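make a model of this:
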Amino acid sequence: MTTTVDRPVPVSDRSILIGGRWRDAVDGRTFDVENPATGEIIARVADGGAADAALALDAASAAQSGWAATSPRDRSVVLRRAFDLVVERTEDLAAVMTAEMGKPLAEARGEVAYAAEFLRWFSEEAVRIAGDHTLTGDGSTRMVVTRVPVGPCVLVTPWNFPLAMGARKIGPAVAAGCTMVFKPAEQTPLTSLALARIFQEAGLPDGVLNIVTTSDAGGVVEPWLRSGVARKLSFTGSTAVGRLLLGQAASTVMRTSMELGGNAPLVVCADADLETALDGAMIAKMRNMGEACTAANRLFVHRSVVDTFAEQLTARMAELTVGDGAHEGVRVGPLIDAEGRAKVQRLVDDAVRRGARILTGGATPEGPGYFYPPTVLVDVPPDAEIVHTEIFGPVAAIITFDDEDEVVRIANDTEWGLVGYVFTRDVDRAFDLGERLEVGMVGLNTGLVSNPAAPFGGVKQSGLGREGGRLGIDEFLEVKYFAVPRRPGRTL
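A predicted model of the protein is given here:
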């Protein structure tokens, strides 16, 4: 029996934050936020435009010098307070995420914990920003190297992990001493607004974090990138949009970090522990209903174990409870919108037309909400569109392989290179395959690679730079070098 959790969802037009003040859009426009499980409108938020974007950037610019001058400890304290508040409000934040994005409450609670850890991690990194002091080779000059805030930052986050992606960008920016203009995803602005209010309560000064909610991303973000005032772009989203933003950022030679699309291979070798591989595949495939850039898009399974693996994966997928994520016990919520669901169905239909077989799922259900059943496909041919397209849905596409050289070649035959997964009992084989995969992250006998202490990011068209870990704060810092001549005869 399932129970429903009440959802404390805010309904407010005043959702633009500029200089510490919540306000309506300059032109008074709003847009609606929809619950993808029911189709109901759950909130109305301000629909910002170019005028709001300009005011937000002005506020960030005005606050930059003062915020950069604060002590690392002061910045650390703000982040630690924010961490405590996020943890304290786990249930409320999870309920808001479930209502606007659809993920089940259990996963939403997990995201709250994940997001909070970024705030705690960067609260500790704030006081560890290091430099260097040495001599030139001839001993005539002291070289003092410091690291300073890059300046006002543009943050753009996706809808699939609205709290975690906000925390993963705001955390290092705050720790480094940067001010921000922040555009959350149109589909999931409420979680970002809740996070901004938490930062206000945690003592973040006015103007350090400014938010513009909008249904016109280009009309807000492009002026920021072309302004010459903003000096850093941190974007998570599709590769197509990333390419566009890179072009705009090039006009002012902005620092950029981007976490873009993925087409993750999951390789199950002949000697893999199948229980471990199945556990890992379920996590890598079904986290967030498959709406994750780290999702296992292509499951390469050795011919000697493919029948057993497919049978057992099908059993696990078929038993998952699909429904409104607000009900306790639901494991699979709706997809984000009608367009996203239609794309998943199109990919499944194309694979079947080309010879794939459906073992479970594969058909769009009737009724309200954007639900799609957990689906397993076998005998997926290499020319199927699903092999070359990020699915972003609960579909496991199984591809049989015989030879490790063959699977590496096929796995690398993609423009993306975010993450790969390898399952084998042989340590040498694990590292060999992991090193040969053209990806930025590898899960060895695990389906979960994300951790705030780890550098998250990819290669090829999966992005630039890294978020999280010790490298995460580097994206928000510039290196400054001082040359100091030494007096003759002086020693260190």
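
okay, CA-based contacts and neighbour counts for the rest of this
Noted.

isn't residue 395 right next to residue 374, touching?
Yes. Taking CA atoms under 8 Å as the definition, residue 395 is a contact partner of residue 374 at 6.0 Å.

here's the other one to compare against:
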Amino acid sequence: MPITEIKRAGLAAAVKVARQRSTAGRFSQRNMATAVDVTAKLTDKSLFKQTALVGAQQVTSSKVFEVTDPATQAVIGTVPDLDVAAVDAAIDTAHDAFVSFRGTSPFERARVLQRWNALMLENIDDLATILTYENGKPLAEAKGEIRYSASFLEWFAGEAPRAYGDVLNTSVSGHRALTIKQPVGVVSVLTPWNFPAAMITRKVSAAVAAGCTVVIKPDAETPYSALALAELARRAGVPDGVLNVVTTKTALAEVGQLMCADERVKKLSFTGSTAVGKLLMAQSSASLKKLSFELGGNAPFIVFDDVDVDEAVAALVACKFRGSGQTCVCANRVLVHTRVYDEFVEKLVRAVSGFTVGNGFADGVTHGPLIHARALDKVTHHVADAVAHGGEIRIGGSKLPGVGKLFFAPTVVANATPAMAVAHEETFGPLAAVFRFETENEALALANDADVGLASYVITNDVRRALRVAESLQFGMVGVNTGIISDCATPFGGVKFSGFGREGSKYGMEEYMVVKTVTLGGMPPYAS
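Predicted coordinates:
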């Protein structure tokens, strides 16, 4: 729908809050037998929200979509399938709230973020349970994500008062210049399903610290973490209208276009595929809003021959198989020096053989399902393609229908070559394809042969080589002798077709601010 045709209906009329019959908690007759009660596992049942949030209103709709547990395919709930008019009203609400919120003290915003952080940690069990239900990752891993998510609230609580400006000397005698950092305005946040809590806090905490207001559109696969976090934000004292959560599935394209083209929205932050990022950038051109994109990856993991192989395998396991390989920064191409190649593959297979795949709520499970059938099909294709090009399956390599519809066995493919699809496409699944190399230059050529550049890794005990290779890798992030690089204190982001902008760290808040220059004339000369 063209933006010029969107009718600016008032919030009450657009969403019909409290005047239409709520569909929260109701499921279609088709799936009634497979529905589960998420709240049965929660201490605070009110954290499981099946309504969108606009201002102070819990928004319902006559049109909903179902959310399923990827481990069991059971329906865990419904949320409103909002149309463009309802999202337009949410933008209006955020726009109105910005008028007052921009003037709040950064110290007050810091205190709100601190309270939000404390509430997340107090409710970690319930938040992790909701996350496991909608995403499928094991409960212990879900708790790890909640802790990671909360760390951004703590970090940006500290950063909020530190939006320093400068006093500048000018070329004109008697003039001085000041720079002031101010919030950019209303921010649209589009988040993915693989980290449904962390991708919210990493973006929103920086925006709130800067003094912005936010409209969040979580992925339709995983809306409940966003809604639970919004409830805790409300309890922490985030003012009404500062944080809004809109849910949609059938109107996704139209809502995306609105968020990009609407001039009330001054900033768009998106995590997702490169193809969608290009589309959003094109749609944002007319409004000239600020953008930050974290897009596709194809991470190389380079293992040199001077390392402890056991340590190298442990680093890869942490990097490659976390989230069943469904992380933006997981290794996609494992490049191992020929001298340690056979030992590395043998020990990697041994480590993978110790995994337990299953429902994330079951004791001892280390790896859960893939998120949907498309993800399962891609892993299946990459494994078949690797075998067709001479790859050898050393462990795994097949679906696990006995475990569930969306489970795939963690897989190691040896003798990988650049001819395989996995060499050029991000798998986003539990497949470790192991390539050989002989020289440093060969490893760098293989690693940099990608049009994306998000994360990369190098394992070596040679300090000079570590620095040399790190500087030569064409990626936004490099992990040296570690498979874990994500941290609230370090800038997260890529280069090339992996996008631009940085999240987290002292740079993260800059993405949500603009610099204003104030020039003062008529300054008196120095006293004699």
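
which of residue 395 and residue 374 of the first structure has more residues huddled nearby?
Taking other CA atoms under 10 Å, residue 395 of the first structure and residue 374 do not tie; residue 395 has more neighbours (29 against 26).

tell me the contacts of that one?
In this structure, residue 395 of the first structure makes contact with 285, 290, 344, 374-377, judged by CA atoms under 8 Å, 6 or more residues apart in numbering.

got those as CSV, with secondary structure and distance to residue 254 of the first structure columns?
Below are these laid out as CSV (DSSP: H, G, I helix; E, B strand; the rest coil; distance: CA to CA, whole Å):
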residue, secondary structure, distance to residue 254 of the first structure
285, helix, 35
290, helix, 32
344, helix, 35
374, coil, 42
375, strand, 42
376, strand, 43
377, strand, 43
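
if you rank the residues you listed by neighbours, which is first?
Taking other CA under 10 Å to define a neighbour, the member of those with the most is residue 285, carrying 28 neighbours.

quick check: the aligned residue for that residue in the second structure?
Matched by TM-score structural alignment, residue 285 of the first structure corresponds to residue 320 in the second structure.

determine how far the last residue of stretch 442-454 of the second structure lies from the first.
Its first and final residues considered, stretch 442-454 of the second structure spans 20 Å by CA to CA, to the nearest Å.

residue range for it in the first structure?
Under TM-score structural alignment, the alignment places stretch 442-454 of the second structure onto residues 406-418 of the first structure.

circling back: any chance of CSV for the contacts of residue 395 of the first structure, columns distance to residue 152 of the first structure?
Below are these laid out as CSV (distance: CA to CA, whole Å):
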residue, distance to residue 152 of the first structure
285, 36
290, 34
344, 38
374, 43
375, 44
376, 46
377, 47
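
tell me the one of these nearest residue 256 of the first structure?
The nearest member of these to residue 256 of the first structure, counting by CA to CA, is residue 290 at 26.9 Å.

now do the contacts for the closest one.
Residues touching residue 290 of the first structure, when contacts are defined by CA under 8 Å, 6+ apart, comprise 284, 391-395.

what segments of the stretch 401-528 of the second structure are strands?
Listed in chain order, the strands of the stretch 401-528 of the second structure (DSSP state E, counting those that start in this stretch) span residues 411-416, 431-437, 452-453, 455-459, 477-480, 495-496, 499-500, 513-520.
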